[in-house]
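> here is the input, now give the coordinates:
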Amino acid sequence: MPIWTLTPALRWSFVGERWVFVETGIGAALFLNTHLEKHQLSTTFQFEDRLALGMALGNSELSVSLIHYSNAGIKKPNSGFETLSIGYRHPF
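Sure thing, here's the model as predicted:
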């Protein structure tokens, strides 16, 4: 599923718990293929809503994200879908 995304995000760290954070963001996605495994998208352009929970592991980060894609009714059918992903970030 090749996809390009641009999603600015806001991050909140909890007072006294700097190693735990929540992120949220709304952005845009461009799918290079509209036929996905279980979904047929009506447009290549989709909006992306993201909510993530993560934790710092030294210089690295581990996070779990729930992402919703939808074309916001630009073209019917608007068969939005969700994905759950696990991410790991480590600086080099």
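> contacts, neighbours, all on C-alpha from now
Fine.
> without its sequence neighbours, what residue ends up closest to Thr36?
In this structure residue 36 is Leu, not Thr. In space, Leu36 comes closest to Met1 once its chain neighbours are excluded; the distance is 6.9 Å by Cα to Cα, 6 or more residues apart in numbering.
> and the helix or strand Trp4 falls within, what other elements does it pack with?
Using DSSP states H and E, Trp4 falls within strand 3-6. Judged by 3 or more Cα pairs under 8 Å, 6 or more residues apart in numbering; DSSP states H and E, strand 3-6 is in contact with strand 17-31.
> and the next helix or strand after the strand it packs on, what other elements does it pack with?
Moving toward the C-terminus from strand 17-31, the next helix or strand (DSSP H and E) is strand 45-57. Helices and strands touching strand 45-57, by 3+ Cα pairs under 8 Å, 6+ apart, are strand 17-31, strand 60-70.
> structure for this one too, so we can compare:
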Amino acid sequence: MDNIDIYRAGILKQWDVKWFETKVGYANGYFELSYNRWENGGDDVNAVALSPVFQYVFHAGGAIWYPYIEAGIGVAYLDDYMINDRDLSSNFLFEDRVGVGVRIKNMDISFRYMHYSNAGLKEPNNGIDILIGTLAWYF
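The predicted structure is shown next:
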């Protein structure tokens, strides 16, 4: 397992739509633009990513709280494609994600699995997997 410290800051724009609304919930989503920094000794890497993310929001606590699941595939640009001994072979990568979370009023708590790779467009394609917990505040 890689010992990499990850720092991530992002801004998002929620979509003003609700698809497939039922008594259980509805689908919607957001765009996220993020800056990422991965640190491991001298192998520090900076990245910028843009991802459309689809969510399924469950009607649970009314307007006060609600859980959701999400998934998305976006693009990322890294300033170095070597991380530890991993050769990602390209500065341009895909950012895949799946996650779960709960929004309580303006606070959002989530847990995501994220995968970065070039989808086999160039070899070697070692990829990198990240588990990330997030605490966000909506203004």
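> hang on, the earlier thing: how far is the strand holding Trp4 of structure 1 from where the chain is centred?
Offset of strand 3-6 of structure 1 from its chain centre (Cα atoms, centre = their mean, to the nearest Å): 9 Å.
> neighbours of the one in structure 2 that sits across from Phe45 of structure 1 in the alignment, how many?
Counting by TM-score structural alignment, Phe45 of structure 1 lines up with Phe92 in structure 2. For Phe92 of structure 2, the count of nearby residues is 20 (other Cα atoms under 10 Å).
> list the contacts of Phe92 of structure 2.
Applying Cα atoms under 8 Å, 6 or more residues apart in numbering to Phe92 of structure 2 gives the contacts 75-78, 118.
> cutoff 6 Å now
By Cα atoms under 6 Å, 6 or more residues apart in numbering, the contact list for Phe92 of structure 2 reads 76-77.
> for Lys105 of structure 2, see how far away it is.
36 Å (Cα to Cα, to the nearest Å).
> give me the nearest residue to the residue nearest in space to the middle of structure 2, chain neighbours excluded.
Note on structure 2: the residue nearest the mean C-alpha position is Arg97, at 5.2 Å, using Cα atoms, centre = their mean. Distances taken as Cα to Cα, 6+ apart put Met114 closest to Arg97 of structure 2, at 4.4 Å, once the chain neighbours are dropped.
> what does that neighbour align to in structure 1?
Superposed on structure 1 with TM-score structural alignment, Met114 of structure 2 falls opposite Ile67.
> that match contacts Leu53, correct?
No: applying Cα atoms under 6 Å, one finds Ile67 of structure 1 not in contact with Leu53, separated by 11.9 Å.
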